[in-house]
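Novice: Predicted coordinates and the sequence they were generated for:
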Amino acid sequence: MPDPLSPTPASPSPAPGTSPAASPPAAPGGGASPAPSTPSSAARPDWLDEGYWSETGVNLDALKPVLDEHKALTAAQAERAAAVPADADGYKLELPEGVLPDGAKFEFDEQSQLLQNARKIAHEMGLPQAEFSRLLGLYAQDKIAEEQSLQAAIAQQKTKLGANANARIDAVHTFLDTLGPEKAGALKGMMFTALQVEALEDLVRKASGQGGASLPGGGREPGGKEADPTDEEWAAMTYTQKMEYQRRKTAAGQR
């Protein structure tokens, strides 16, 4: 029977045949036991944008499209690099399909310094053959347009020279050929306009000391106006006769 005067209550005696229960360990400092701790999340790396991070770590759903895009870009760059010639001389002077007007042809000068420089720069920039050909197409189109514009201008000037424009030009060329190929070529290169052709005709006439050669077939229409020669008559005329005919037309104001 416990002693009622004892300050410490007696522990109950274990039942016969049982071991005494173990007492729980005392908390440090006499306080209550701490609650079990949970593992803390890792910190976001400085190089990873906040949009790809969540409380549980890397947000793979947000990061996957970026990785897919990077993979596609890497593959495209590899494909592009494989299409670049090994050196500048490897670029072919080929035009893309359909870049020229129907029936038009264009030939490149393989010795052109411009093309050599273009090949060098294209290789330095890593251009594939297809992209280099596109640039060649622009060059060819510009040259063709330039030639078409020149031919249109020449046709306009020939109209000013009249129906016998080609014959008049050929007559001047024939005379200039007597100067030798080099000098003749230099003067032929000046014949772009009707006025230039007429000026050369005057020079040829003066150099030849031509007088008043007659026009075959009389060359006069009723009323005194000089008739234009037919193609057959013009072909039969001498150079002197052709120049004199032009002189008379000029003097009569019939051009």
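Specialist: Structure received.
Novice: Could you use CA atoms for every contact and neighbour count after this?
Specialist: Fine.
Novice: Tell me how far Ala82 lies from Pro128.
Specialist: 8 Å (CA to CA, to the nearest Å).
Novice: neighbour count winner among these two?
Specialist: A direct count of neighbours by other CA atoms under 10 Å for Ala82 and Pro128 places Pro128 higher, at 18 against 12.
Novice: Below is an additional structure, to be compared with the one above:
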Amino acid sequence: MTVAFAPEGEGDAPAAVPPAGDQPAAPTPPAGDPPPPAPVAAPPAAPAGLEAFWDAEKAALNVDGLAKLVADDQARRAGVPEAPDGYKMELPADFALPDGLTFEPQDTPLGQSVRAIAHEFGLPQAAMSKLLAAYVDSQAQEHRQVIADIAAEQAKLGPNRDARFSAMDGWIKANLPDHHAVLAQRLPVDAGLFQAVEALIARANAGIPSATGGGGEAMSEEAYFKSLFKN
């Protein structure tokens, strides 16, 4: 240890000066809270309107899917006519009509409305043809059902129904005005109505010779209806 002496008259006791190596270390500052972790960057979001083509795993657009969408849309637009009357009311080439049915397109108000709607929503000609095929197919199914219903009604009239149809047709033509001839076409589709009219004809024939449908002058409309209620 080194002792230093103060000059004479300037102090009462020597001060001890520790060597440089023996000086106390600076106090360690108290430990505080650990620094917060660095914020994690949020994954990039899909561009607005392209969410369906966003690959979240790669954080990138699905370019192939987007390119296909554009190509398909261009192909669709290529099949849209410039105006509603540019649509052709034609069936697809692979559509087969049921036996006995034909399709003859006509310019009807319904067809004009369909063309206008198709053009408003940008439907190509191929879509128009498929819609038309769906309509024709539904009409064909209804036609088949009507044929089946008529056959079922006619079966109720028994095996001699054809002769009965001919007799009624002849009677109607001989005794009713021409505009009532359509009855002969409508009655066979309803067996109950056919039998009712057949009964009325039988009643009329009982008192009116010319009502047999086989000669004589046809009855007037007024005379016919009076005969139905004759005692």
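Specialist: Yep, that arrived. Bear in mind the structure is a predicted one, so any value in this text is a computation, not a measurement.
Novice: Grab the most central residue of structure 2 for me.
Specialist: Closest to where the C-alpha atoms of structure 2 average out (CA atoms, centre = their mean) is Leu131, at 9.7 Å.
Novice: in structure 1, what residues pair with stretch 128-136 of structure 2?
Specialist: Using TM-score structural alignment, stretch 128-136 of structure 2 lines up with residues 132-140 of structure 1.
Novice: what's the average distance of the matching stretch to structure 2?
Specialist: When structure 2 is superposed, stretch 132-140 of structure 1 averages 1.1 Å from its matched positions, counting by mean CA distance after the TM-score superposition for structure 1.
Novice: Which residues does that stretch contact?
Specialist: With CA atoms under 8 Å, 6 or more residues apart in numbering as the test, stretch 132-140 of structure 1 has contacts from Tyr91, Lys92, Leu93, Glu94, Leu95, Pro96, Val99, Leu100, Phe106, Ala122.
Novice: How many residues are close by the first one?
Specialist: Pointing back at Tyr91 of structure 1 there. Counted with other CA under 10 Å, Tyr91 of structure 1 comes out at 22.
Novice: and if you look at the fourth one?
Specialist: Using other CA under 10 Å, the number of residues around Glu94 of structure 1 comes to 15.
Novice: And for Ala174 of structure 2, the neighbour number?
Specialist: Ala174 of structure 2, neighbours per other CA under 10 Å, totals 21.
Novice: Would you agree it falls within a strand?
Specialist: No. Read with DSSP: H, G, I helix; E, B strand; the rest coil, Ala174 of structure 2 is helix and lies in no strand.
Novice: For Arg205 of structure 1, which non-adjacent residue is spatially closest?
Specialist: In space, and not counting its chain neighbours, Arg205 of structure 1 is closest to Met243: 6.4 Å by CA to CA, 6 or more residues apart in numbering.
Novice: The one you found: helix or strand, and which one exactly?
Specialist: Under the criterion of DSSP states H and E, Met243 of structure 1 resides in helix 239-251.
Novice: those helices in structure 2, which residues are they?
Specialist: 63-78, 109-120, 125-155, 161-175, 183-186, 191-207, 221-228 (DSSP state H).
Novice: Show me which positions of the longest one end up buried.
Specialist: Neighbour-count burial for helix 125-155 of structure 2, with 16 or more other CA atoms under 10 Å as criterion, is recorded at 125-129, 131-133, 136-137, 140, 153-154.
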